[in-house]
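>>> kindly return the folded structure for what I paste below:
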Amino acid sequence: MVRRSGRRPGNQDTKQAILAAARTVFADRGFDKASIRAIATQAEVDPALVHHYFGTKEKLFLACMDLPINPAELIPQAIEGPRESAGERLVRLVLSVWDSPHGSVAVAMLRSAMSNEWTARLMREFVVTQILRRAIAGLGIDAKEAPMRTALVATQIAGMAVVRYVLKVEPVASAPAEHLVAAVGPSVQRYLTGDLPDVFATWPDEPGGG
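Have a look, this model is predicted:
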């Protein structure tokens, strides 16, 4: 595609162009490898405008997701307290958000992610980098184990969300939140702080493992 010369002026159209460009870059490169400069280039604006409208890369990513939560504010609630019950607190936090009136936005995005690869990439980046990575870091988990533990926790959190809010499988769909906390929390706790099977010790070095 041939780009127009020059830069966009600073206005509402520019803000929307930055958001559109950011969604593309985040989906293509992931949160870690995306940069403000790359997003500005995609949007045909000066990087200073990206900072002007959104501040940091993290705030821009949250704006792209258009979700009613800020993990930076919520995750400390799940981490604070006894380490051995962090799994239950994390599940309780997730359910409290998704069961709230604001949760409909997250549910809509989850449904979209089930059928749209682009949305799925954004959702994955959000869950991994903004929620689970924060939880893992807050618990002081070994950096070598963090990626695997994060992915395993994601199997529980994402699976619970799909079953409860998308597929609506009973009795999970209508179960009281605390029942799910009691049922799912221990599994999340095991993935957070429990012993991992020996096979995972060399997993990153195996073909397809990382």
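>>> for the rest of this, base every contact and every neighbour count on C-alpha atoms.
Will do.
>>> can you give me the neighbour number for Ile141?
For Ile141, the neighbour count with other C-alpha atoms under 10 Å is 14.
>>> name the nearest residue to it, sequence neighbours excluded.
Thr193 (7.5 Å; C-alpha to C-alpha, 6 or more residues apart in numbering).
>>> from Arg121, how far out is the one you found?
27 Å (C-alpha to C-alpha, to the nearest Å).
>>> next one: Gly194
Gly194 sits at a distance of 28 Å from Arg121 (criterion: C-alpha to C-alpha).
>>> tell me which of these two has more neighbours.
Legend: neighbour count by other C-alpha under 10 Å for Gly194 and Arg121, higher for Arg121 (18 against 13).
>>> could you check how far that one is from Val162?
Here the criterion is C-alpha to C-alpha. By it, Arg121 lies 16 Å from Val162.
>>> for this protein, what's the longest helix?
Ranked by number of residues, the top helix in the chain under DSSP state H is helix 12-33.
>>> buried residues, that helix. List them.
Neighbour-count burial for helix 12-33 flags 14-15, 17-19, 21-27, 30-31 (criterion: 16 or more other C-alpha atoms under 10 Å).
>>> one more, so I can put them side by side:
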Amino acid sequence: MTPQEQQEPQAPQETPSPKRRRGRPTGARAGDSGTRERILAAARAVFSERGYDRTSIRAIARAAEVDPALVHHYFGAKEQIFEAAIEVSFAPALSVPELLAAGPEGVGERLARYFLSVWQNPVTRAPLLAVVRSAVTNETAATVLRGFVLRRLLLRVVGELDLPDARLRAELAAAQMMGVVLMRYVLKVEPLASATEEEVVAYVAPTIQRYLTAAE
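Model prediction:
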């Protein structure tokens, strides 16, 4: 090395900044407290606003302020996070077997009144409407909803019925109430849409009672 080279200061070596790994979460990490719940809350909101078809994993991630990789980490594909959102939305309906366990007398009225109260409440109605609308327009969403309703709700109802054709009876009772929901809250067909809860219960309860107890 020459004397001139010894006197000249050496340029500092730049330390390369670590590259961000692909798929690394932004703003939250797997295992952070509340991350899963935040993603699920965002998914419910986005599904409610856009429906199943127009909702993407990226849109859910943006709403939750996380990397899309985190959404996949916790829930997998879109249909799986939709199913998780359904479970939360339908949580009130999962107490239906307990209403049946109270005995056959007046079960039609109890179920009709309870079901309508869930849909009359704006807080529970909004996510349920999103689920129903998505299932009506998208076969994947319909398949997920069918599987959930069968596995988590109807089979539990059937377990409480000591009647022939118990599964068919449970499905007919569910169809009766879902038909009321579609006409009253989704299509808003009059005069059903404007009828009072008491009026609807008075007409619907006897039919549900007959399905679930064979009583006329």
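>>> quick one on the thing from earlier: in the second structure, what residues pair with the helix or strand immediately after the longest helix of the first structure in the chain?
Moving toward the C-terminus from helix 12-33 of the first structure, the next helix or strand (DSSP states H and E) is helix 36-43. The counterpart of helix 36-43 of the first structure in the second structure, using TM-score structural alignment, is absent.
>>> what about the most centrally placed residue in the second structure, which helix or strand?
Computing the C-alpha centroid of the second structure and ranking residues by C-alpha atoms, centre = their mean puts Ile86 first, at 1.9 Å. Using DSSP H and E, Ile86 of the second structure sits within helix 78-89.
>>> please enumerate the helices of the second structure.
3-7, 35-50, 57-64, 68-75, 78-89, 96-101, 107-120, 122-137, 139-148, 155-159, 166-181, 197-213.
>>> who touches the fifth one?
Pointing back at helix 78-89 of the second structure there. 40, 43-44, 47, 52, 56-57, 75, 124, 127-128, 131, 140-141, 144-145, 148 (C-alpha atoms under 8 Å, 6 or more residues apart in numbering).
>>> redo that, cut-off 10 Å
39-45, 47, 52, 55-57, 60, 71-72, 74-75, 91, 93-94, 123-132, 134, 140-141, 143-145, 147-149, 152 (C-alpha atoms under 10 Å, 6 or more residues apart in numbering).
>>> between it and helix 57-64, how many degrees?
Comparing the axes of helix 78-89 of the second structure and helix 57-64 via axes from the mean of the first three to the mean of the last three C-alpha atoms, to 10 degrees yields an angle of 40 degrees.
>>> could you do the last one as well?
Angle, helix 197-213 of the second structure to helix 57-64, by the same axes, to 10 degrees: 130 degrees.
>>> where in the first structure does helix 197-213 of the second structure fall?
Counting by TM-score structural alignment, helix 197-213 of the second structure lines up with residues 177-193 of the first structure.
>>> quick one: the matching stretch to chain centroid distance?
Between the centre of stretch 177-193 of the first structure and the centre of its chain there are 19 Å (C-alpha atoms, centre = their mean, to the nearest Å).
>>> average distance between it and the second structure?
Once fitted to the second structure, stretch 177-193 of the first structure is off its aligned match by 1.4 Å on average (mean C-alpha distance after the TM-score superposition for the first structure).
>>> okay, buried residues for that stretch please.
177, 180-181, 184-193.
>>> Leu100 of the second structure: neighbour count?
21.
>>> show me the contacts for it.
Gly106, Val107, Gly108, Arg110, Leu111, Val157, Val158, Gly159, Glu160, Leu161, Leu212.
>>> taking the residues you listed, please make a PyMOL selection of just the buried ones.
Applying 16+ other C-alpha under 10 Å to the contacts of Leu100 of the second structure leaves a buried subset, and the PyMOL line that selects it is:
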select buried, resi 107+108+110+111+157+158+160+161+212
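>>> which of the contacts of Leu100 of the second structure are still contacts in the first structure?
Of these, the ones still in contact in the first structure (both residues aligned by TM-score structural alignment, their matches' C-alpha atoms under 10 Å) are Gly106, Val107, Gly108, Arg110, Leu111, Val157, Val158, Gly159, Glu160, Leu161.
>>> export the residues you listed to TSV and tack on distance to Leu172 of the second structure?
Putting these into TSV (distance: C-alpha to C-alpha, whole Å) gives the following:
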residue	distance to Leu172 of the second structure
Gly106	18
Val107	15
Gly108	13
Arg110	16
Leu111	13
Val157	12
Val158	12
Gly159	15
Glu160	15
Leu161	13
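>>> let me know the closest of those to Arg167 of the second structure.
Closest approach to Arg167 of the second structure among those (C-alpha to C-alpha): Val158, at 5.6 Å.
>>> what's the counterpart of the closest one in the first structure?
Val158 of the second structure maps onto Ile136 in the first structure, by TM-score structural alignment.
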